Structure formats: C-alpha cells, structure tokens
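S.K.: the sequence isn't on hand, but the structure is:
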C-alpha cells in the first residue's frame, strides 16, 4: 500500500460531546487530520479524497463501507438546506444514531448553518424547539402513537425529513393532520443520504429510470469508487417511475416474490395495507414453501383483533386470490436492519422455525 496516498481513519465515538464531534468533522471536511469513521468501520486507512467512512446495511443485512468525499457531503448539505430554505443560524436536532448517514448529514448541514445540532439521543426532559430534524418512519409512528414529547418536537419544527425506509401514505396523512411538516426523502449512503425530497431531485442531482425500471442517480453527491454505468449513472436496486418529473419509488427490485406462479410485490402489499392501517406497524414477507414456492406472510405489531380478516379482504379485492396471505403473525416488535428497514429475512427465519 502506498501510504503517501492514504489517510488514517479515526473512528467516531458516539459518547463524545457533540462539539468535539463537530470540530473533528469540520477538520475532516477540509482535509485537516484523519478521515472519520462512523459506525462499525474496520478500515484503518482510506484514499486521501475520503473525508468520511460510513457503514451501510443492505436488505441482506450485510455491512459494507461507503467512502464519501467532502465534496459529496457538502454538496448534499448545501442542496438540502437550500430546498428547506434554511437560514444561517438555524438549528437541527439529532434524533438518529451516528452510525447512520442520515445523522452524519445532520452534522454537515449544521456546519453549513454555523450551528451545533441539539443531540437528543438519551436526552432527559422535554425536547427543546429546533428548526429542522430528520427521523425514520418508525419514529414518526411512535410520535403519533403515544410519545407526546417527540410529537411536540416534530410539530414545532419547520420541516421534518423522513427517510431510511418507505413512508406509508396513511402514516404520512396522519402526520400532516397532526401538524407535522413532513418532507419525504429518498437516498442511501451511496448518494450521501437523501438526494430526492418530496419526489424531486435536489439541486445538482439528476434522477432517471433505467430500461429495466431501476432508479439511477448522478451528481456531485455520489460516493467514491461506485460502480457506474457507461454514462456515469449509479444504478440503484430500487424500482421506480417518473411522473411529471416526480419520482415514485415502487420498491426494491428484489422484493417481488413468486407464489404459485404469480408475481407479488411485497412493497405493493404493504402500501395497500398502510392505506387502511396507518396506526399499525406491519410487514409483508416471504417464506419458502414446497407447495407454493414462496408463501406470502404478514406480521403486525399492536394490530386490531380483526386485522387478519380485514387485510385478507382488502388484498383479495385489490389484487385477487394470489395476494391472500398464507399466515398472519402478531409480534411485540418488528426486527429491523439499521435504523428503519424491516428485516424480512429475520421474519422468514423466525416463521420457518415456528417462533412467530
């Protein structure tokens, strides 16, 4: 290894004071000192263009390290603040763990505004008022279903970014009715976090759909060393469509199962259920079956007593007999990957072991 072209990685300790983390990040973004590692990074050296190293957990649960330049992070932060019309001196709150790119983005956006984010991880007492925050759908659900402290905090913000997983239309409508100014985001670690807000690409970002129907992204927000197509687009694993310039995410390309010879989109199943059950947490997943190839199962948390009957009727009416779930499961909590994505693999394993 040519150490002259490498940069040492310094892991960030989430227990550090926020001011110390911000000072270290400010230096890293101007190539002063080491690159910073957020999450379970194992690399000790990276190329000199790397300012931040983050870990990303895909749908399989496997960790991978993503290398982000200062240019990518700053382009993302500037575009985000511009979309929100954020002014210098305004504040963000930190409600996400520093193991996730969305939390890193809150730090960089705050640097751009000349402020220190209010770290609410483990915070005691009433949350202070801030201008902006970023959360995942599970947190939004919690705020709307009993966490009054969080609800007040979200209601008082000028904008609440919600990403990390699909936001159901029912939950979004409930949030809007509660006075929360939701901004839906789409992105991933490879795109320096959210790069599409409310369906529209941020300033400097281009979004298109590949011939195979996959969402592809280009722009200054892309991570280092990505595998790009011949026209320098990063092709994601997500299916989508553009309607009048607005991106609609249809789900992951690998979320379509085949049951009894019929294709079933787990994302479409969940979207249909969410329209009637915005107050319930649930997930559609597949279990291997000798008879069907794959069986459609649905797991739910705190669902009403007639949940299975209502969902079965709803799906039969909307999609036909092929979308009838083979089993329903009541859980205390859904297993998650990272900070917001449901671990469908873990659900399937539990179902096959008859632990659900």
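M.R.: Alright, I've got the coordinates. What you are looking at is a predicted structure, and each value in this text was computed from that prediction instead of being measured.

S.K.: when you work out contacts or count neighbours from here on, use the C-alpha atoms and nothing else.
M.R.: Will do.

S.K.: burial of residue 233, as a residue count?
M.R.: When neighbours are counted by other CA atoms under 10 Å, residue 233 registers 20.

S.K.: please name the residues that touch the residue nearest to it when sequence neighbours are not counted.
M.R.: Leaving out its chain neighbours, the residue that sits closest to residue 233 by CA to CA, 6 or more residues apart in numbering is residue 218, at 5.0 Å. Residue 218 sits next to 205, 206, 207, 232, 233, 234 when contact means CA atoms under 8 Å, 6 or more residues apart in numbering.

S.K.: the fourth one in helix, strand or coil?
M.R.: Just to be clear, that refers to residue 232. Three-state assignment for residue 232 (DSSP: H, G, I helix; E, B strand; the rest coil): coil.

S.K.: how much space separates it from residue 29?
M.R.: 24 Å (CA to CA, to the nearest Å).

S.K.: now the last one
M.R.: Distance of residue 234 to residue 29, given as CA to CA: 23 Å.

S.K.: want to compare, so here's the second one:
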C-alpha cells in the first residue's frame, strides 16, 4: 500500500501546517522543501509507503543528502512524550524553518494541542521579530503554556535585546538545540529567568528526544563502542530509496530496533553527554582529539559562543584543530584554555578570523563551507 507524496514550499508555514495536519490524519504524505537549499541529486518519488506521513530532506552540516521517512505514529509519540516532559500542551512561537525537523516539531505539537503557532516574521531572525511574535501568541485553557524552539545563535540574539528577553522569560520552556549550547549562553539565559531546555535528537528520531541530557518518555539509550544508540517509538521508518543506509543505521539488537546516531557520548547516572561526531575525531601526534569537545571548550570563552572548530592537515602532527570565528581572540588564550581541559594534543593550532561564519538556513554552522575556508588559507 502506498500514498501520494506532496511537496510544499516551506516558506509558507501555515500551508505546511495544513499539509502536515492532513498527513497525520491519513492524507497525502508531506515533503516540505526550501528554495534556498540545494536539491538532492535524485527527485523525490511520487508515492511512499502507506506508513510514511512526513519526509524530511537533510544534507546535514557534514554528511550526504538523505530523505528521512517518518510515520504519523512516530511523530505523535514524540510530541506526546515531549508535552509530558515539559509539563503539558501549549501554544508555540515558530522561529525555525519548516523544512527542518525542529520547525516541523513545533507544527506537530501545535496540531496535537489544537493551537496555531505565532510566526516570527520570515527572513533574517531578529530579536525584535521574535518579541513581536511572542506578543501575538494566544494561549487558552486547553493549552495554557508558552513554548518556543530556538538554535543557540537565536537565543543569543534574544538575550542581547531587553524587550525580547523579557518576552522569552514569560515562556514555560525554551527548547534549544540543533547544536551544542555553550555553557555561558545557558548561564545567561538562566540569569535572565529563562527556562532553557537543551535538546538532542535528529530527523531520524522525530526531533529532540533527550532533554537536558535525559531521555524522555520510553526512549532508551545504549553506548556501543562509544557510539550513542537510541530506541523508542519516535524512530523513523528509514531512508527513502536507500535500503543500504537504512539497514546500517537502524539495527535490531536484543529484539529492539535502534538508531545508530554516529555520535560519541558518555552516560552517567542516566544523563547523556554527547561529545561530537565519531567521524569528527582527528589523530594529532598519535592521540585522538574529538573536535566537538574542543569546540565546546572554545565556546566557553567570552564572545566565542558561535566559534567553530575544524581540522587542518599538519606535516608535523598529521592533523590539528583550528578555530574559525568572527570574533577576534588571542590564540594563546584559546590554547591555554583547551589544554587545561583536554591536554596538549587538543590545543588548536590557529585561529582563523572571518567576517561572518557560513551558516545553514536552520541556523547551524555550515561546516563544509567553514572547512573549505581553512583549506583555502
């Protein structure tokens, strides 16, 4: 059994909302796309398996293109577990693109709550536009809570504006994800009275399924050779047109179906700490250096909450970490700070100063473009 796959322009969030609502009710499956995002090499199919309600295209910041197929059951299970973890259904401000899973999650949770999200004006995200959307947000007895979902750079812009900060402080929870949230940014939010909830997840898990390091609902975690695996009702069906990738990424073990995240992690007392991509480890002078962990410590430094750490070839060491930032900082200060936390091998070899960091439309750093900047130096 199949059903048609309808492609919609993600620049019209309300049209995507209506399309998603129909898909969740058993109508045509939905594929939201953005005009400013490069198309995948192959066109999407006209029809998809009956269980598929939503298809999310993603190239990621480092990987190759894929189409993640999600069922209505997975999306609704994730929404229900998230509502329970946050304290109940609510009304949402939509500040993220609706061709990415985080923006689609806002729509799904709005549909479940029977509310219509308040939209941040399209275009470049500004604190003023967010404050305006927050002022327009309507709450009612059935969904009395206020929620939004942001990426770290958006949260930082809000915190730089007094009116937007005051508006955000009225929210019951602010989901912050898409990338690691620097500790200084979390502290700023907390000091401003904002309940920021750091999230971890992927399109393959119907979005965030780990809040503040704790899996919600019936989500289970496992570490296999240092890689984080996730299990739960929110897992995707797989990848459209790519059975090989589906089989290698979604595996059955002990009778349970697991998603291999490709991320390195540690767990302690039930709390998950993601260290970065397993394939984003450099061997520097014979020692393994996780670039994501180096980046996390660099972002602890003042003004560096958006800095990116990438790799560069070295005749002496093999590969070395390099910091790319739009905010000037002394290299020795960076090296001393990282060495104190991670050792000599993790010290960045250079700081590359740029006018602006290349970004993806979802607000994440475009790591391939950033790596190219370092290669061109």
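M.R.: Done, it's in. Bear in mind the structure is a predicted one, so any value in this text is a computation, not a measurement.

S.K.: any idea what the TM-score is?
M.R.: After superposition, the two chains reach a TM-score of 0.89 (TM-score structural alignment, normalised by the length of the first structure), with 342 aligned residues with a CA RMSD of 2.1 Å.

S.K.: still on that earlier bit, what's the counterpart of the residue nearest to residue 233 of the first structure in the second structure?
M.R.: Using TM-score structural alignment as the criterion, residue 218 of the first structure maps onto residue 231 of the second structure.

S.K.: residue 171 of the first structure now?
M.R.: By TM-score structural alignment, residue 171 of the first structure lines up with residue 185 in the second structure.

S.K.: in what helix or strand does that match lie?
M.R.: When elements are defined using DSSP states H and E, residue 185 of the second structure is found to belong to helix 183-191.

S.K.: could you do residue 112 of the second structure as well?
M.R.: Going by DSSP H and E, residue 112 of the second structure is part of helix 101-113.

S.K.: need the next SSE after that helix, C-terminal direction.
M.R.: Following helix 101-113 of the second structure in sequence, per DSSP H and E, is strand 118-119.

S.K.: mean distance between that next one and the first structure after superposition?
M.R.: Mean deviation of strand 118-119 of the second structure relative to the first structure after superposition (mean CA distance after the TM-score superposition for the first structure): 0.9 Å.

S.K.: immediately after that strand, which helix or strand?
M.R.: With DSSP H and E, the next secondary element past strand 118-119 of the second structure is helix 127-136.

S.K.: could you give the angle of the helix or strand that comes right after that following helix to helix 127-136?
M.R.: Next helix or strand after helix 127-136 of the second structure toward the C-terminus (DSSP H and E): strand 145-150. Orientation check (axes from the mean of the first three to the mean of the last three CA atoms, to 10 degrees): strand 145-150 of the second structure against helix 127-136 gives 160 degrees.

S.K.: strand 145-150 of the second structure: how far from the chain's middle?
M.R.: Computed by CA atoms, centre = their mean, to the nearest Å, the chain-centroid distance of strand 145-150 of the second structure equals 15 Å.

S.K.: residues in contact with residue 74 of the first structure?
M.R.: With contacts defined as CA under 8 Å, 6+ apart, residue 74 of the first structure is in contact with 108, 109.

S.K.: tell me how far it lies from residue 221 of the first structure.
M.R.: According to CA to CA, residue 74 of the first structure and residue 221 of the first structure sit 8 Å apart.

S.K.: what do you get for residue 139 of the first structure?
M.R.: Taken as CA to CA, the span from residue 139 of the first structure to residue 221 of the first structure is 26 Å.

S.K.: any idea how many residues pack against the counterpart of residue 348 of the first structure in the second structure?
M.R.: The alignment partner of residue 348 of the first structure in the second structure, by TM-score structural alignment, is residue 371. When neighbours are defined as other CA under 10 Å, residue 371 of the second structure has 18 of them.

S.K.: next one: residue 220 of the second structure
M.R.: 16.

S.K.: how far away is the match of residue 171 of the first structure from residue 299 of the second structure?
M.R.: Distance, residue 185 of the second structure to residue 299 of the second structure, using CA to CA: 9 Å.

S.K.: what does residue 161 of the second structure give?
M.R.: Using CA to CA, one gets 21 Å for the distance from residue 161 of the second structure to residue 299 of the second structure.

S.K.: give me the more crowded residue out of the two.
M.R.: A count of neighbours by other CA under 10 Å puts residue 299 above the other of residue 161 of the second structure and residue 299, at 23 against 14.

S.K.: which position in the first structure aligns with the more buried one?
M.R.: Matched to the first structure by TM-score structural alignment, residue 299 of the second structure sits across from residue 274.

S.K.: which ones are touching that match?
M.R.: Going by CA under 8 Å, 6+ apart, residue 274 of the first structure touches 168, 169, 170, 171.

S.K.: just give the nearest non-adjacent residue to the residue positioned nearest the centre of the second structure, would you?
M.R.: The second structure has residue 178 as the residue nearest its centroid, 2.0 Å off, counting by CA atoms, centre = their mean. Excluding the flanking residues, the one nearest residue 178 of the second structure by CA to CA, 6+ apart is residue 151, at 5.8 Å.
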